[in-house]
Structures are given as structure tokens and as C-alpha cells.
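# Let's see this in three dimensions:
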Amino acid sequence: MNVRRGRPEVDAIVVGAGPNGLAAAVTLARAGLSVRVYEREAHVGGGAATAELTLPGFHHDVCSAVHPLALASEFFRRFGLAERIELVVPEVSYGHPLPGGAAALAYRSLDRTVDELGRDGPAWRRLFAPLVDHAEQVAEFTGNQLLRVPRHPLTALRFGLRSLEQGSPLWNIRFSGQAAPALFTGVSAHTMRALPSVATAGAGLTLATYAHAGGWPIPVGGSGAIVTAMVDDLLAHGGEIVTSTEVRRLGDLPPARVVLLDLTPKALLRLAEGELPAGYARSLRAFRYGNAVAKVDFALNGPVPWRAEGLRAAGTVHVGGTRAQISRAENAVARGRHAEDPYVLVSQPSGSDPSRAPAGQHTLWAYTHVPRGSSVDQTEAITRQIERYAPGFRDTILATNSRTAREVEAHNPNYVGGDISAGEVSLAQLIKRPVLRPDPWRTPLAGVYLCSSSTPPGPGVHGLAGWHAALSALRHDLGVNRPPDLSPTRPA
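Sure thing, here's the model as predicted:
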């Protein structure tokens, strides 16, 4: 199959208007190409959309809510995201309630975090200081393909050794108390995998490094502000977006020089209809999807009444108890069961951004991990778990909106079975994502590229998968070897 058949109607077509698809489209348009984006839904944004899901005036993030990668991503730094939209950065990046009413807090300040962790403070400093001091090098290493030789080998070695330690049964050897291990386990559990593992530890190290290096920003008005900035830039440089249009076959697309797909390997197999080489198709079919999320959005009549008051300043709260309790919950999900006392990831954006809710009221975003394809509503399980650490929480609830894992997939087919990572986040699949190739974004079909979270560097609102795929397309098919300038256009 060759996308160049006939006279090209546009230079580049992008299928899927999520953050990665839009990042690819922006990059290509900035290179002077004509770009058209097709989106299945009536609106754009994918995992970075904002909507009134509960009551009028309550603005909820549909998927991603807090953006640790917004300041670290090379794409967003080149794009000047922080200059285009307002980002608020809570003083407490994330917090972790503990049994008995205490809490561990990860401040933007590494020093303050260390001070409040008591006897495990020096161990936390030794774990993170070398990474925080070289956070840009960590971002470069983790924001690319792990198969390549790292540009900063010493930082990569430090990162790797820490991942091996915290991803093995030796993960408690560094700590003697309860707070620090729980704090690290909560951030590592974002990956929806059994604990401990090297992949979960690597994710935890990355996210926690950014928490101390610059904080975890929250876009004012909602995650949709990030998408709006990219859409505005794309349109300003001649791009176009066609919504409410589902692409069922690659052959249905108009002629173009390149096609970039913000889709999963499962979708590529369907769109290519048997035209892929047998070996490549086998690799795509072998690509594994992980477990899932069930999400609940809350409209509240006031802030969450956390027993530990320090949690009220946190943009994100990891609820689940001690390291052992979270591990037990996540390992139950890994075995295909719903956890009795689940790990719950909570975002409370209206504490930093009052525009999210009517005066004096709040929005709350929460999800828990469930087996892939689950149809179980988790509203009560999530409410009960938050109530355990915030007595009276139930009385603050005005309305809820719940999505099971199946409903998460129905809303966005890239989330296969409810897997918002678009593919299991294991060490093997971080190296082989979705195939083991020097350029994993480039498919064997001439001019066709994958640019979703199923490609490196994996999940998150960072735009990097789209940016890398677009750079590959520019090099291989469009004769452009230098990355285009993405900086905000300033008036003459």
C-alpha cells in the first residue's frame, strides 16, 4: 500500500486529534506542509478534554487532569506551552494519607520534603537529589526510545540502578519508616501493574523527579486548555480539522504524502486490512494491553475534609494506605480481581483553579484500577476509600459521574479494555513499543506512521510520540532534516 497514490490532496493526514495527533499535526504544519486532521468524535482532545460531566458550572477533566510532563516534555518546551496557557503549580505536588491521620507530602521543594519525612528524609534525598539535579537529562532519557544509546549515560545509569532497587523485593532496604515507602509507592502505582516491578519504579522515579524539579502543573480552566493551544497553532499555520469522521480503512483517506495515526496497533491492523507484512502484523497482534481504570467525577459543596490538613494543598492525592496495602490492591488487579480496598488516584484541581466550580464549591477527579474490560461501577468503592481518610467526604457530594472500564473504552477506543496507557507499561513494552525497531513510529507501509501512546515514550500528555513520529516522517518522506521552530508566534 502506498499513501502517495494519485495527486496528493494534502501533504499530511493525521488520524486522531488527541494530544499526540495534534502534536504531530502542529509539527508538520510548522514545517510548511498542508495538514488535515480527522477525528472520530465531534470534539477534539482525546485524553486531554474538559467537560461539564456532573452539574452546570462544574468543569471536569475527561481523562488526564494533572500534567507532570507539561513542563518536562521537549515538545511542550519547544512549543512554549507555559507561555501560551496559564498553569498553576501547587506547592504540594502530591500527598499520601496514612493510617492514623498522618500524611506524607511531596513538595516542590526537595529540602522541605526531606525535612518532613523525618528519619527517612536523608534516604529520600539520596534517592532523588542526583535525578532532580539533572531533571532535564532524565526528561531526555525517559522521553525518547529506551532502545537508543542515552546522551547522558551517567544519569541513565543512576536512574536504572534506582529502578532496579525500587522495582525488586529489595525496595524496602533503603527506608526504615512508613511514610517514605508509601509516598513512593503511591506515585509508582500510576502504571497499573503489579508491585514491585522495574517499570513501575521507573515511572515513579520519573514522576517524583518532576514533582521536585518543577512541580506538577494544572492548566487553568482544565486540560482542554492544552488542546486549545495546539489547535489554535495548527489553524494559524494553515492546518484543518475534520471532526465527527471515523476512518475505517487507510484506503478511504484522500491522497497524501504521509499519514500519521494517533491510534493503537489494534486499530492499525484493522485499518490496513491485511496489507502489513506478516512479521510486523504478528508483532502488532502480540502487543499487550494492560489493566484498566474506572473513573468517577464528583461535584462537591466544599473541599475534601482530609483528616491530615496538609493534603488540602496537594494537587494530587494517592489514597490506599501503606506500601503493603497498595501493593496488595494492585497485585489483586494484576491477577484479574477487583481490590477490596483499592488504590485511588485523586486530583483536586479546584483547590488551585477556582474557575473549575461555582464559588465555594469544588470538582474532584478520581479513578481506581480494575481488571481490563470490567463493567463494575466503582463509585461506592472510591467514595468509601476516600471517606476512610477524609471523614465526612460523603456529605460533601452534590453529584457524581461514573465510567466503568468498558465505558472508558467506548468513549475512546484507544483505551482498549479501559487501558488509558494504550498498552501495558512493562519493561519489555517500553523497549518494544509496539515493535523492536530503531524507528518504532515508522511502519512498513510507505508513508504511514504510528504516533500514539502505543509508541515511545508511552502514556502521558506530553505530545512526544506525535512529535517523534512527525520528525521521522519529515526525515524519511518529506526531505526535511531539521526540526521546525515551534515557539509561539509573536507580533511583528
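# C-alpha only now, for contacts and for neighbours.
OK.
# any chance you could map the helices in the stretch 101-250 of the chain?
110-116, 121-132, 135-142, 153-166, 179-188, 198-213, 224-236 (DSSP state H, counting those that start in this stretch).
# Which one of these lies nearest to A103?
Across the helices of the stretch 101-250 of the chain, A103 has its closest neighbour in helix 179-188 (7.4 Å, CA to CA).
# ok, back up a step: dump the helices of the stretch 101-250 of the chain into TSV; add distance to A308 and mean neighbour count as well.
Below are those laid out as TSV (distance: least, CA to CA, whole Å; neighbours: other CA atoms under 10 Å):
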stretch	distance to A308	mean neighbour count
helix 110-116	14	17
helix 121-132	19	19
helix 135-142	30	20
helix 153-166	27	17
helix 179-188	13	26
helix 198-213	20	24
helix 224-236	31	20
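# possible to save those helices as a markdown table with distance to G373?
Converted to a markdown table, the helices of the stretch 101-250 of the chain look like this (distance: least, CA to CA, whole Å):
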| stretch | distance to G373 |
| --- | --- |
| helix 110-116 | 38 |
| helix 121-132 | 36 |
| helix 135-142 | 29 |
| helix 153-166 | 29 |
| helix 179-188 | 23 |
| helix 198-213 | 22 |
| helix 224-236 | 27 |
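# And those helices: which comes nearest H59?
Nearest of the helices of the stretch 101-250 of the chain (CA to CA): helix 224-236, 10.2 Å.
# From the chain's centre, how far out is the closest one? Work that out for me.
18 Å (CA atoms, centre = their mean, to the nearest Å).
# Contacts for it next, please.
With contacts defined as CA atoms under 8 Å, 6 or more residues apart in numbering, helix 224-236 is touched by 18-19, 22-23, 25-26, 29, 44-45, 48-50, 61, 81, 84-85, 219, 240.
# how about a cut-off of 7 Å?
If you take CA atoms under 7 Å, 6 or more residues apart in numbering as the criterion, helix 224-236 is touched by P19, L22, A25, V26, A29, G45, A48, A49, T50, R84, I85, P219.
# before we move on, what about stretch 138-148?
By CA under 7 Å, 6+ apart, the list of residues contacting stretch 138-148 reads A72, S73, L131, P150, T155, A156, L430, I431, P456, P457, L464.
# again, only using 6 Å
I431, P456, P457 (CA atoms under 6 Å, 6 or more residues apart in numbering).
# how about the second one, what does it touch?
Right, P456. Q145, A465.
# Let's compare: structure for the following, please.
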Amino acid sequence: MSNAEVDAVVVGSGPNGMAAAVTMARAGLSVQVHEAQSTIGGGARTLDLGLAPGITHDICSAVHPLAISSPFFVDFDLRARGLEFTTPEVSYAQPLDDQPTALAFHDLDATVDRLGAAGPEWRRFFAPLLDRVDDAIWLSLGDKRSVPETLRDVPGIANVMKFGLRLLSQASPAWNIPLSHESTQSLFTGVAAHAIGGLPGMGTAATATMLSTVAHAGGWPSPVGGSQAIIDAMVTDLEAHGGSVTTNARIDHVSDMPAARAYLLDTSALNAAQIFSGLLPVNVDKSLRRFKQGNAAAKVDFVLNSPVPWTDPETARAGTIHVGGTRQQMAAAEADVIAGRMPAHPVSLVSDPTVFDPSREVNGLRPLWTYCHVPFDCPIDPAEYIIKQIERFAPGFRDTIVSYNSIPASEMAAHNQNYIGGDIATGLVSFYRMMARPRMSWDNYSLGVPGAYLCSAATPPAPGVHGMNGWFAAQRALKTRFGIAEAPSLAP
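Next up is the predicted model:
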């Protein structure tokens, strides 16, 4: 396009939009990023919500299992850029009624010891996957079209089979056979519930198998100071290579953007259809608009005057705490969500960053990050539900609360346009929808218009702060629009 003002325009400054922008800029192209909000980062922002002086909150993602282990971030290397991460000794915890909390340590042996009689079955499940952790990562975070690197040698194929058998065991009604103790069942299911889907199910089982394996390998780290540090490092790299970011720049139609040779949208499928309204092939337009939204999350950010008073003090050692009780209780709660009912005891996620990052505490006050799973577009205030769930395992929690900010699922899109109805996954997460995301096509990133690509969590591989969706989309754009077949190095 000879009259193009810029080589590439990226809409949205979340992790995937920034991954796409950085990749394009590293290839020597001129890149502009347009962000609708007044702050950059999408689901990886850290903001002062005005709840207490100096206290900041991660408004969506807080703990990042893949920020140092996804192939994109391995190449980008945040640590080499000066980012500090805290990696708790305990990756995640599952409080249980009237018994010790189940803990997943970074170290597998420590986990097995803590689980007691249930330990050997946890070891049998995960030890074989730890020999080649990258196989699980590549299998889970591939573009679902190329042959994963893990399948390119015999040991890799063998490891994929081990991974697949374990995934299948936890996706079937027989999921209690390999994990027969309440502690191991709930520990695994708490991770599976991250996908906010049916339990058991392929999508939820795949999520848990991969993330739990990573928990026993690199751990589940968090950036010191909050998630914003990840985005800030990406913006710094983009600007160093000539790119720019403009905030308060909402894009409703392609006509709102400068002329470019490539457009990469870190948006929902629906927003992509709206931005290219009237230009998309009919079948593509229909598929994007029909892409089913997933179940939802509702968020509550607390300010506390002391740590959460967990009944089992060991719970506080975990970076992420899954508050939902037993496997059966969590499955029932998620079934309610899918059926459109607000669960009486919703699956909730909790993280107290001050435990591992003392800089987050100011004047004796500390942030607490929480959300719970609710039906799509649910207008119910989640605060009391989350407070009661935490109080169940931490009596007296209510007395530590100084202030809080509560966002129902129906209002989540106000601070992130992609989170329609509270769907933080930007579309249903199921096994089929991991493959056909957002539509069944050989190229899930192309929008069917020359130079137009979708690079958000609405594309493969899946949601999460790993940058892979944006990286894959950018590589497609480089090859098809600019004739650049080899992806540029992202190294510092």
C-alpha cells in the first residue's frame, strides 16, 4: 500500500498486543499502538484505585506462571531487562475444611511430603512430566496448526503421550482414579478451574496439567511492584525500536486508524468484526460475531490492615490460593456458573502480593487481589460472596478489611473492552475452542482481509499472559505482508 502512513497499527496494549508490536518493530517496521484506555497494559495493569494512599492493585492478572517460561518471554527475557520476580516456595494452595491446606510447592518432593499418604499418587502424576517441561509448554502454547517442537524427536513424542494420558484422565468421569485423595483432587481441580469451564473437561484439564507442571518446574512468579512491570518493559523495547503507543485512542472502525500495510487487533472477536465492518468476507464476519463468550469473573480488590488470618497459617506461603473447597464443591459451583446461576460458594482466587513483595505494603496497609467465577454478564456484586468464602478458611478476615473496590462481571468491560460480560478469556475455553479459536480456519489469525489480523486471546493458543497469540499473529503478518519469513530475535 504505497500511501501507508505506517507499516503496522496494533489495536490494544495488552500482553498480546504488545507482543505483536514488539515483534513487528524488531523486524525494522514502523509500528503504532492504539489503546482505548488512559493507561496501557490491558489485563496486565497495576493501578492506584484510590482506596488508600500509595496502595496499587493488579486489576486483572497478578501471578504469571508463563511470564518467564512461554517461548515468547524466554526469547524476550524479562529478567535480563532488569525485571525482578518473586517466586514463592509454594506455587498454589487449596484450603480445605477441618484439615490442613493442600500445598503445591515449587519442589515436587516437598509437595509429596506435605501430602502424606496422598503424596505418591501426586508424584506418579507429575514426576514423568518434569523431565522435559518445555514439551508441555510447547504442546499447550503452540498455534494448533504447526507441528510442535516437542514432536520432533522420539523422547518428545513419548513425553507428549505422557502428558496426553494424564490430561485425558482428568477430563473424564474417571478423574478420581489416578488422584484418589481429597487433597490431591482438590489441589489439581483448583488449577483446572482457572479456565472457568466444566469440571471435568478437556479445556480445564489441559489448563491444569500444564500449569501444575510449570508450578513444579519454574514456579509461579510475580513481578516485583506488580504486573505493570511486564508491560512497561515491552513498551520500552518498542519505543527503542521506533514504535509508539497512544492512549485514549478508542478504535471503532478501521477508518479511525492511519493507513497501514498491516493491522493487528488485540481485541475480542466481536470488536474485530465491528472494526472491519463492511469489509470482511460474509462467512468470517458471521463467525466472529457468533464466537461464543465464555463464563465470567467478577473482581474485588481489597485493602487490608494485616495479613489474611488463615486457619492453617501454611496457606499464606502460597502465591495463589484457590478458595473453593473440595473437588466436588468446585465442580458444583462451576456447573452453576455454566447454567447461569450464581453459586452460593463460588470458586475464588486470592493472592496477597505483600507476603512476597514487601514493597506493596504502605503505612501498614496492603492490597489483596481476588476474583470469583460467576455467570456471563452477571450484575451481582461479588464482594460478599468472596468475603464469605475467605472467612470460611480465615475467620476474622472481615475485620482486616479497610476498603475495597468491587466490579460485577457485567461491568468488567468498562476497564477492558475485551472482557465482554466479564469473560476474561475473550471467548469460551473448551478443547474445540482451543483449536477453532475464534473460528474453524487453517489460519486463525487472518481476518480474511489482506493485512488484517486478530492477535488477542480470542486466537490460539489460549488466554494467559504469555504473549504467544500476538507473537504468532505478528509472524503471519511479517511473512504474508512484508515477505519476512524469519521471526526477528527478541533478545535484549
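# circling back: so which of the helices of the stretch 101-250 of the first structure comes closest to R406 of the first structure?
Using CA to CA, the nearest of those to R406 of the first structure is helix 224-236, at 23.1 Å.
# give me the stretch of the second structure that the closest one matches.
Aligned by TM-score structural alignment, helix 224-236 of the first structure falls on residues 228-240 of the second structure.
# mean distance, the matching stretch to its aligned residues in the first structure?
In the superposition against the first structure, stretch 228-240 of the second structure averages 0.5 Å from its aligned positions (mean CA distance after the TM-score superposition for the first structure).
# Was I right to think Q348 of the first structure contacts L364?
Yes. With contact defined as CA atoms under 6 Å, Q348 of the first structure reaches L364; the gap is 5.0 Å.
# now the strands for the stretch 1-150 of the first structure?
10-15, 35-38, 50-51, 60-61, 87-88, 92-97, 103-107 (DSSP state E, counting those that start in this stretch).
# Could you save the ones you listed as CSV and add columns showing mean neighbour count?
Formatted as CSV, the strands of the stretch 1-150 of the first structure follow (neighbours: other CA atoms under 10 Å):
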stretch, mean neighbour count
strand 10-15, 25
strand 35-38, 25
strand 50-51, 18
strand 60-61, 28
strand 87-88, 20
strand 92-97, 27
strand 103-107, 25
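# Out of the ones you listed, the one nearest S355 of the first structure is which?
It's strand 60-61; of the strands of the stretch 1-150 of the first structure, that one is closest to S355 of the first structure (CA to CA) at 10.9 Å.
# in the second structure, what residues pair with the closest one?
Mapped onto the second structure using TM-score structural alignment, strand 60-61 of the first structure covers residues 57-58.
# what's the mean deviation for that stretch versus the first structure?
Stretch 57-58 of the second structure sits 0.4 Å off on average (mean CA distance after the TM-score superposition for the first structure).
# got the contact list for that stretch?
Contacts for stretch 57-58 of the second structure (CA under 6 Å, 6+ apart): R45, T46, L47.
# which non-adjacent residue is nearest the most centrally placed residue in the second structure?
Among the residues of the second structure, the one closest to the centroid is G464, at 2.5 Å (CA atoms, centre = their mean). Of all residues not flanking G464 of the second structure in the chain, A457 sits nearest, at 7.4 Å (CA to CA, 6 or more residues apart in numbering).
# which residue ranges form the strands in the stretch 251-400 of the second structure?
Under DSSP E, counting those that start in this stretch, the stretch 251-400 of the second structure gives strands at 260-265, 296-304, 318-323, 348-351, 366-374.
# Out of the ones you listed, flag the one nearest G396 of the second structure.
Closest of the strands of the stretch 251-400 of the second structure to G396 of the second structure is strand 296-304, at 11.8 Å (criterion: CA to CA).
# Tell me the residues of the first structure aligned with the closest one.
Using TM-score structural alignment, strand 296-304 of the second structure pairs with 292-300 in the first structure.
# quick one: S34 of the first structure and V10 touch, right?
Yes. Between S34 of the first structure and V10 there is a contact under CA under 6 Å: 5.4 Å.
# The residue nearest to the centre of the second structure corresponds to which position in the first structure?
Per TM-score structural alignment, G464 of the second structure is aligned with G460.
# Equivalent analysis for T207 of the second structure, please.
T207 of the second structure maps onto A203 in the first structure, by TM-score structural alignment.
# just P438 of the second structure next, same as before
Using TM-score structural alignment, P438 of the second structure lines up with P434 in the first structure.
# residues near the residue nearest to G464 of the second structure, how many?
By other CA atoms under 10 Å, 30 other residues sit near A457 of the second structure.
# ok so it is a helix residue?
No. Per DSSP: H, G, I helix; E, B strand; the rest coil, A457 of the second structure lies outside any helix segment and is coil.
# now the counterpart of A422 of the first structure in the second structure, nearest residue through space, not along the chain?
By TM-score structural alignment, A422 of the first structure lines up with T426 in the second structure. Spatial nearest neighbour of T426 of the second structure, excluding adjacent residues (CA to CA, 6+ apart): A458 at 5.3 Å.
# got a list of what that neighbour touches?
By CA under 6 Å, 6+ apart, the contact list for A458 of the second structure reads T426, G427, R437, P438.
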